[in-house]
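**Student:** give me coordinates for this.
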Amino acid sequence: MFSLDGQKALIVGIANENSIAYGCARALKAQGADLAITYLNERAEPHVRPLAEALGASIIAPLDVADPAQIEALFAQIGTQWGRLDTLLHSIAFCPKEDLHGRVTDCSRLGFQQAMDISVGSFMELVRLSEPLMADGGTCMTVSFYGAEKVVENYNIMGPVKSALESVTRYMAAELGPKGIRVHALSPGPLKTRAASGIAHFDAMLDAAAARAPTHQLATIEDCGAYAAFLASREAANVTGGVHYIDGGFNILG
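**Tutor:** This is a model prediction of the structure:
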């Protein structure tokens, strides 16, 4: 029904073949997009590069969003090699383990600052640098979770952090809409990703989500990819600013 032929897409956040970002990268590629894929560091590269190469990515580059020089180098390469960008997919989050596993009340200021910078500030920075490369419009997407809206046991400080992420998504959508740039937050139900495995009692969260969702199924990275590919298409040009639940209807139950 739609095609991404000729689109240029930057995918940030692949850790392995179970990553939401990898599911999105596969779907975008399947619809015809050319990909730029990043990896966090030398330790992550052996896990990411083979996946990127299998997808025929034109650009494979390191990106630690805590390092401004790496961000600037990546966008310089995209500007030189492609001259434009159509889609940005941001799927990264971080919080120090001791703060992630503790009460929100007890979260350290430094831990909160780190979580906000990596999980939210980096999305704002990537969107800002994508803007001049999206002269003909484009799509910027990030990944949230239902814990941004309601208290989810053991999600802890990442709830407020994801709430901030959803808020900046709305504000940037309003600011960039006149330029034809759409901004979205995908909100999958719990998935078995490496990042999610750091959450305490995560297996119990998975079981509860599957039992409660109207479909009685967990979301998959393929579900996320299909939704992301549609949002990146011209057919979704008049859709922006949303938090898009991909959770088997879990969110409608209150």
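**Student:** from now on I want contacts and neighbour counts done on CA atoms only, so please keep to that.
**Tutor:** OK.
**Student:** what about the helices in the stretch 1-150 of the chain?
**Tutor:** With DSSP state H, counting those that start in this stretch, the ranges of helices along the stretch 1-150 of the chain come out as 20-30, 45-54, 68-81, 97-100, 109-116, 122-130.
**Student:** tell me how many other residues crowd E42.
**Tutor:** 9 (other Cα atoms under 10 Å).
**Student:** over to I221?
**Tutor:** 25.
**Student:** likewise for I181?
**Tutor:** That count, for I181 with other Cα under 10 Å as the rule, works out to 27.
**Student:** spit out the contact partners of it.
**Tutor:** E131, M134, G137, G138, T139, C140, A173 (Cα atoms under 8 Å, 6 or more residues apart in numbering).
**Student:** do A148 as well
**Tutor:** M158, G159, P160, V161, K162, S163, E166.
**Student:** what about 7 Å?
**Tutor:** Taking Cα atoms under 7 Å, 6 or more residues apart in numbering, we find A148 in contact with G159, P160, K162, S163.
**Student:** a helix runs through the last one, doesn't it?
**Tutor:** Yes - secondary structure assignment (DSSP: H, G, I helix; E, B strand; the rest coil) places S163 inside a helix.
**Student:** one more to put side by side:
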Amino acid sequence: MGLFTGKKGLIVGVANGYSIAWGIAEKIMKEGGVCGFTHLPDKPEDKRQKNRHKVAQLTEPHGDAAKFLIPLDVQSDENIAEAMKVAEAELGQIDFLLHSVAFAALEDLRVPTVECSREGFKLAMDISAYSMIALTNAARPLMKEGGSVCAMTYFGGEKAVQGYNMMGVCKAALDSIVKYLAYDLGDSNIRVNAVSAGPLKTLASSAVGAKEMLDLYSAVSPLGRNITLEEVANSGAFLLSDMATGITGEILHVDAGYNIMGSPNRLASDYKRLKDEAAAK
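**Tutor:** Below is the predicted model of the structure:
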């Protein structure tokens, strides 16, 4: 008996094998769960269907544990409704929903937030924040006996982080959405939480400079290191499982403790040492 034996759910947000959503899904399937997957829609002219192919390469080896794979445009309520019809037909009722979706156009992300365009703001908020509301509302009727919803967020929604810019505004909205949905759905025994992961080398994080943050996190965090995809996957799976039935409306930080620090920790000591060495020369 695994942690997810007899449990079924929908995974939204797998792009490739480095995706946090894939790490969580893989953990769920290893623990006996059955998952339905969505992928970014491919453009009609893309005969190779690159987005679908990348995810299919991951899901196909898992056989019946990966029940289906369908395209999903989270900006389309009609497409979301269609996806839930497939989920109901293939899975019946569901026990969990993973939301791991975020996007901002580079021209609005790679400028100071004050320079973000109106249309860029709308696009980023629609995909990165409102989609959590739309997906959860659409999945709610399938969670007949309650369930768990988990989103992926980041510390840049709580504090200003250089380079995170518009995405930080979106994550702040997402964090608030998690709390309000937790309240709205509590009577239905549906829990809503989020994992706030430290920087990892993923496709999404590369756009916001996560690679540059890795050294900073290992120097400042109490554990003195960076996190792993497996650690985030374990935490996400935990929140989606029956091990967390008493937890809702929480933002679980998986960042080696970086978020608790009020000073640069070891980094300050290293800076002082280098400064003293330079002065002594």
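**Student:** any idea what the TM-score comes out to?
**Tutor:** Here the TM-score for the pair of chains, by TM-score structural alignment, normalised by the length of the first structure, is 0.96; 253 aligned residues with a Cα RMSD of 1.3 Å.
**Student:** show me where the stretch 51-200 of the first structure has its strands.
**Tutor:** Along the stretch 51-200 of the first structure, counting by DSSP state E, counting those that start in this stretch, strands occupy 59-62, 87-90, 138-143, 181-188.
**Student:** how near is A61 of the first structure to A36 of the first structure?
**Tutor:** Per Cα to Cα, to the nearest Å, A61 of the first structure is found 8 Å from A36 of the first structure.
**Student:** more neighbours: which of those two?
**Tutor:** Using other Cα under 10 Å as the criterion, A61 of the first structure and A36 rank with A36 on top: 24 against 17.
**Student:** next, count neighbours for the residue mapped onto V48 of the first structure from the second structure.
**Tutor:** V48 of the first structure maps onto V55 in the second structure when the alignment is built from TM-score structural alignment. Per other Cα under 10 Å, the neighbour tally for V55 of the second structure reads 21.
**Student:** residue in the second structure paired with F94 of the first structure?
**Tutor:** Checking TM-score structural alignment: F94 of the first structure goes with F103.
**Student:** re the thing from before, between the contacts of I181 of the first structure, which is nearest N41 of the first structure?
**Tutor:** The nearest member of the contacts of I181 of the first structure to N41 of the first structure, counting by Cα to Cα, is C140 at 23.3 Å.
**Student:** measure the aligned residue in the second structure for the closest one to M143 of the second structure for me?
**Tutor:** C140 of the first structure maps onto V149 of the second structure when the alignment is built from TM-score structural alignment. Distance of V149 of the second structure to M143 of the second structure, given as Cα to Cα: 10 Å.
**Student:** L88 of the first structure and Q7 touch, don't they?
**Tutor:** No - in this structure, L88 of the first structure is not within contact of Q7 by Cα atoms under 7 Å, at 10.9 Å.
**Student:** and those two? which has more neighbours close in?
**Tutor:** For the pair L88 of the first structure and Q7, the greater number of neighbours falls to L88 (23 against 20), based on other Cα under 10 Å.
**Student:** so who does that one touch?
**Tutor:** Neighbours of L88 of the first structure in contact, by Cα under 7 Å, 6+ apart: A9, L10, I11, T139, C140, M141.
**Student:** the last one - how many residues pack around it?
**Tutor:** Burial measure for M141 of the first structure: 26 neighbouring residues, criterion other Cα under 10 Å.
**Student:** please apply the same query to the third one.
**Tutor:** The local packing of I11 of the first structure (other Cα under 10 Å) involves 24 other residues.
**Student:** please say which position in the second structure it maps to.
**Tutor:** I11 of the first structure maps onto I11 in the second structure, by TM-score structural alignment.
**Student:** so L240 of the second structure makes contact with F96?
**Tutor:** Yes - taking contacts as Cα under 7 Å, L240 of the second structure lies within contact range of F96: 6.1 Å.
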